[in-house]
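predicted model and sequence follow; I will ask about them next.
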Amino acid sequence: MKRIAYFILTFALETEKIIRDQFVFPQPRPKMKEANQGACDRESRRTVLMYPAPGAGHLIPTVEFGRLLVSHGLAVIVVQRGLPAGNATAPASSLYGNGDASASPFLSFHYIPEPPLPHGVPEGDHVAKVFELTRASNPELRDFLRVTSPAALLLDFFCYSAADVAAEIGIPAYFFFLSCTASLAVLLHLPVIHGQNDVSMRDLGGELVHVPGVTPIPAHDLPAAFLDRSSLSYKHFLALSEQLCKSHGVIVNSCRSLEPRATDAVASGLCTPPGRTTPPLFCVGPLVQSAEVAEKQGEECLAWLDTQPKASVLFLCFGSMGRFSAEQIKEMAAGLEMSGQRFLWVVRSPPGGNEQPGEPELDVLLPNGFLDRTRDRGLVVTSWAPQREVLAHETVGGFVTHCGWNSVLEAVMAGVPMLGWPLYAEQRMNKVFLVEGMQLGVAMEPGPDGFVTAKEIEGKVTWLMSSDGGRELRERTLVAMREAREALSAGGDSTAALLQLVQRLVSRADAGDLLGGGIDVVESVVASIHEGRGRSSDVISSEPMDDSSAKEQLRVVGANLGSYNNGVSEVVGDSNDVKAQNTSSASIGEEGDAEGVVVNKTKASCWTRRVRIGNAPEERDANPSRVPALEASMRAYAENKGGTVVNPSLGTSFDTVEEAYEFYNLYSWEMGFGVRYAKSRLNVHRKKCMQEFVCACAVGMILGNKMRLTLSIGHL
């Protein structure tokens, strides 16, 4: 500890002396100006491609996140299917929304032609259709990726097949996951659930499905695509689960305060199937639509709300695809009238089969005289309302929602409690998370035929708007709102996660480089293997490897470290090397299986087992000719003028554990997380032979979770 104290006190002076005497210190980089100031041209920015699935529910959050990346110095191209011919790139300001929702020269759209639907897609399986059309678009996407050579490709989960295209070209692929973290946990765990059952989920009825960190889910509330294990859509989701684990990271539109258990479970690898790698997790939300241009109906809504008492209005809106039968619409009207509560209701035409329904005819759909009888306390609008602005209005006190994740987040950010009425996709599962997990809503309970009665609607609406239980629910929602806004503030969890992600994208760093250990140090074992100095015993491979193949196999190990894996990674030294040189080797391996890594638990022909006996010094004698790790790192920074000043690069080694700790602690100061000592291990002679460093990440993605880096000393 004396060395640590001395190091901290003298670091500034020593750094100044080394740099003054031997280097030309690079000038500070000028601060990036805002994109809309036109200070930087596109060539000066790293370009990121985002590839959403069709539909407003996918496009809107994608563009909002793209705007956020642009504000942090990146250029973003949103790739979409849709135009039958001509791959034209156009500014997003002319294509998105109804106005200036994305007005920036650094955010644009690129359209690729809509391919023909491949053969063999079942009629009526919309989910499989989207997956297959995306796969059929891969050749067009491949051509565009080769032309643009982006720093990264951010994929909607419907576009998972494009991850293979990115890997083929050498472009890091991330997933921008538009649902909640709990849904991600279920998707990662799907292969485990699949292996636990021999029948389809629909045959389990109300039996609870258990996923680490997630509220138990009745099987019938899982997404429809999960219910038939023989369906094409189900097989796509199994393949998607595998691709998530192979990705460079998953970006989730949520925050830890909203889903702490699910966030921790995903990040710590509890949801990942055995033998697969846990992807790095970036919780950057809640991201909601930043602006909507009020059309005539929108102006009418907001003007009417201005005349209502505070927190007195119930808002009913069910998304861009939410439609009810004519009978259910009449029942909803009856329930609202019976409740006596104020309401703003967006009514859409009933489903029209294969034809797109037109504007609803309210005189036909609603009960006779309903509009006249409720004129003083209700407003019915057709098809559309500016949902974000309505929810943010102080007179709105409740929200009946289809439980689409975008709508849930908008309600949370406005502090409005919810009545859940799920309709399709993952909305029934979201309802479980909303009601049982987050406890920010209650559910409308349909009958066995799925029909919700007027009595049920009256009871739940009255409870939400005028009971003590409803007021308690509103208070919990306001707390969630404040915590979510804090996560998005400077220094908040989501902001810190975003900054980590941007750092990776800007530097095109692979997984692990930001988390003290990373791939650079993992690669030090490659040099040891190649030169015959270090041999891992729980073996990466049983065959000799050259540098390139060894690096590829160890890449996944580094990704696991970079994602706060809850396993323990041990530095392994060869006993012969220790005897000969009396040194402490520094290399990293992983305990447990990982995707793409062959783990051999028996002695292989060219590897030796760990030896947990013997006596070795706790440090090696100082070598005057060896350049200390810190000095070597600063020299490299001065020469390259990029990256971090303190960088655990290839071949980094230390004389003592204390020196390693000092080095990683300084690296952590640059990157934004903390380092501390954790568990150690003694050999049979009561000499310390292993020491863990714990990176307790204070930057917010997974507070309290840890990534362990274990160093060995002498014999293991």
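Arrived safely, thanks for sending.

hey, let's count contacts and neighbours off CA atoms from now on
Will do.

show me what contacts the residue nearest in space to the middle of the chain?
The centroid of the chain falls nearest to Ile251 when counting by C-alpha atoms, centre = their mean (2.4 Å). By C-alpha atoms under 8 Å, 6 or more residues apart in numbering, the contact set of Ile251 is Tyr174, Phe175, Phe176, Phe177, Leu281, Phe282, Cys283, Val284.

one more: Phe318?
Residues near Phe318 by C-alpha under 8 Å, 6+ apart: Val346, Val400, Thr401, His402.

try it against this one:
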Amino acid sequence: MKRPAQLVVVPGPVIGHIVSAIEIAEQLVARDDQLFITVLVMKLPYDQPFTIADSSISHRINFVNLPEAQPDKQEAIPKHGSLIRILVENHKTHIRDAVVNLLSESDQSESMSRPRLAGFVLDFLCATLVDVADEFMVPSYAFFTSNASLLALLFHFQLLRDEGGIDITEFTRSSAELAVPSFINPCPAAVLPGTFADKEITESILNYTSRCRQIKGILVNTFLELDLHALHYLDFDDKIPPVYPVGPLLNLKRCDENKGSDIFRWLDDQPSLSVVFLCFGSMGSFSEAQVKEIACALEHSGQRFLWSLRRPPPKGKIAMPSDYADLNAVLPEGFLNRTAPIGKVIGWAPQAAILAHPAIGGFVSHCGWNSTLESLWNGVPIATWPMYAEQNLNAFQLVKELGLAVEIKLDYRKDSDVLVSAEDIERGIRQAMERDGDVRKRVKEMSEKSKKTLVEGGSSYSSLERFINQI
């Protein structure tokens, strides 16, 4: 009889990473009834404590909210990239104690049914926790919540730094096009992750990458048919641990929770594929001037729209965007009345459920990886408007490498002074909404592939099976 196994999963302290960690945990326990998972959750100092209210999650997945470990004062909080590194380091003791408690509880159960500690699954941002796994003499695996193309880029840059002595931050100050093994086309420096402009954060990211060479395997939230070129590169390099593409990991079961809301009653009244949805992720917000350009584009286009509009946090304060108390204060005068027959402006949006609605025909997106996978799954073409982190690179891959999106911007940065014109926004919306366009056809084909990859015989199904077999 196979002895039960326990995996400790540590997601990055960002909601998108936590959601992806829950999805991989659910996939794992669904495929192996002798597997138990404990998810250790850290909290960013400006975010709400994580709660899970979904009763459908398996009883073999346990969540532990770790004690907080961060500066007490808002002004003492460092920049975002450094904050995560410091937060993970400060949580090492709490993580160690949580695993000791887990083992202690396990020791009190009957010996034959006691799950053995089989390993740690660490978010890429938590790669330094390999040290903690080593203390318990169990293997570490990484969980990479973005795509294989970014992962391959990081391994390439880490080698350039460690073996070539190259300062990666210099790339971001150039207008060069770079030959990167994970892409077919030359990669413009302008679409590299914005974090590479910061020397301290770049060092941290490349150090995480170096630590990932020491682990037993890397789970990646992508699938072979989408990331073929990069996955071939990763498989070819024998100095990189085995890579397991197991995506798309999507929160599909929870798409029905908001179906009775005002948003969905409005969508139900719209024709099929007639609405463009604008949503920019949990951190996405714009200046008042940019909001007015978006509003002008929507009104001039005459396109039906659903717009998730969030208020930016006060300047200089690290916080999440919030909903506007009065939308009229930021929108052009009379905009809501003039567009009422064809449009709806909302605050926070249940994005995954909206993208699944048959009325949605296009998506103006920041190109976060979870959002990208949700859009492709539902066959919705994207008009790209990346804002931070690796989103520019995702947009480049979608538009230039794969032909799965249209471009509004590829090189936009959230904190820049660039104002994207109403004309550029309108053009992107019109292209994304083309009923018979080549992009829509390719997105529909990729949607079908994304669904086949998760069923028995599919590439991600088989990849997850290989991972489970060697736990």
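Good, I have the coordinates. Here the structure is a predicted model, which means the values were calculated and not measured.

which one of the contacts of Phe318 of the first structure has the most neighbours?
Comparing these by number of neighbours (other C-alpha atoms under 10 Å), Thr401 comes first, having 27 neighbours.

ok so, going back, turn the contacts of Ile251 of the first structure into JSON lines, columns for secondary structure and neighbour count.
Shown next, in JSON lines, are the contacts of Ile251 of the first structure (DSSP: H, G, I helix; E, B strand; the rest coil; neighbours: other C-alpha atoms under 10 Å):
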{"residue": "Tyr174", "secondary structure": "strand", "neighbour count": "26"}
{"residue": "Phe175", "secondary structure": "strand", "neighbour count": "27"}
{"residue": "Phe176", "secondary structure": "strand", "neighbour count": "24"}
{"residue": "Phe177", "secondary structure": "strand", "neighbour count": "26"}
{"residue": "Leu281", "secondary structure": "strand", "neighbour count": "25"}
{"residue": "Phe282", "secondary structure": "strand", "neighbour count": "31"}
{"residue": "Cys283", "secondary structure": "strand", "neighbour count": "27"}
{"residue": "Val284", "secondary structure": "coil", "neighbour count": "26"}
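
which one of those residues is nearest Ser489 of the first structure?
Val284 (11.1 Å; C-alpha to C-alpha).

was I right about that closest one contacting Gly492?
No. Judged on C-alpha atoms under 8 Å, Val284 of the first structure makes no contact with Gly492 at a distance of 9.9 Å.

that older thread, same check for the contacts of Ile251 of the first structure, but in the second structure.
Retained in the second structure: Tyr174, Phe175, Phe176, Phe177, Leu281, Phe282, Cys283, Val284, out of the contacts of Ile251 of the first structure (criterion both residues aligned by TM-score structural alignment, their matches' C-alpha atoms under 8 Å).

mind checking the SS state of the nearest residue to the third one once chain neighbours are set aside?
With C-alpha to C-alpha, 6 or more residues apart in numbering as the measure, Ile251 is the residue that lies nearest to Phe176 of the first structure, at 4.7 Å, once sequence neighbours are left out. The three-state assignment at Ile251 of the first structure reads strand, by DSSP: H, G, I helix; E, B strand; the rest coil.

which position in the second structure aligns with Ile251 of the first structure?
Counting by TM-score structural alignment, Ile251 of the first structure corresponds to Leu219 in the second structure.

now do Leu178 of the first structure
Match for Leu178 of the first structure (TM-score structural alignment): Thr145.

swap in Phe693 of the first structure?
Counting by TM-score structural alignment, Phe693 of the first structure has no partner.

OK, contacts around Phe693 of the first structure?
With C-alpha under 8 Å, 6+ apart, Phe693 of the first structure has these contacts: Tyr661, Val675, Arg676, Tyr677, Ala678, Lys679, Arg708, Leu709, Thr710, Leu711.

mind doing that once more with 10 Å?
516-517, 657, 660-661, 664-665, 675-680, 706-711 (C-alpha atoms under 10 Å, 6 or more residues apart in numbering).

which among those end up buried?
516-517, 657, 660-661, 664-665, 675, 706-711 (16 or more other C-alpha atoms under 10 Å).

could you pull out the helices for the stretch 401-550 of the first structure?
405-414, 427-432, 454-466, 468-488, 493-507, 518-522, 524-531, 547-562 (DSSP state H, counting those that start in this stretch).

in TSV: those, plus distance to Leu204 of the first structure and mean neighbour count.
TSV is the format used below for the helices of the stretch 401-550 of the first structure (distance: least, C-alpha to C-alpha, whole Å; neighbours: other C-alpha atoms under 10 Å):
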stretch	distance to Leu204 of the first structure	mean neighbour count
helix 405-414	26	24
helix 427-432	15	25
helix 454-466	27	19
helix 468-488	32	19
helix 493-507	37	21
helix 518-522	43	26
helix 524-531	48	21
helix 547-562	34	22
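
out of those, the one nearest Glu123 of the first structure is which?
Nearest to Glu123 of the first structure, of all the helices of the stretch 401-550 of the first structure, is helix 427-432, at 22.5 Å by C-alpha to C-alpha.

would you check the span in the second structure matched by that closest one?
Under TM-score structural alignment, helix 427-432 of the first structure corresponds to residues 391-396 of the second structure.

mean shift of the matching stretch relative to the first structure?
For stretch 391-396 of the second structure, the mean deviation from the first structure after alignment is 1.0 Å (mean C-alpha distance after the TM-score superposition for the first structure).

related to what we said a few turns ago, mind listing which of the contacts of Phe693 of the first structure are in strands?
Among these, DSSP state E puts Val675, Arg676, Tyr677, Ala678, Lys679, Ser680, Lys706, Met707, Arg708, Leu709, Thr710, Leu711 in strands.
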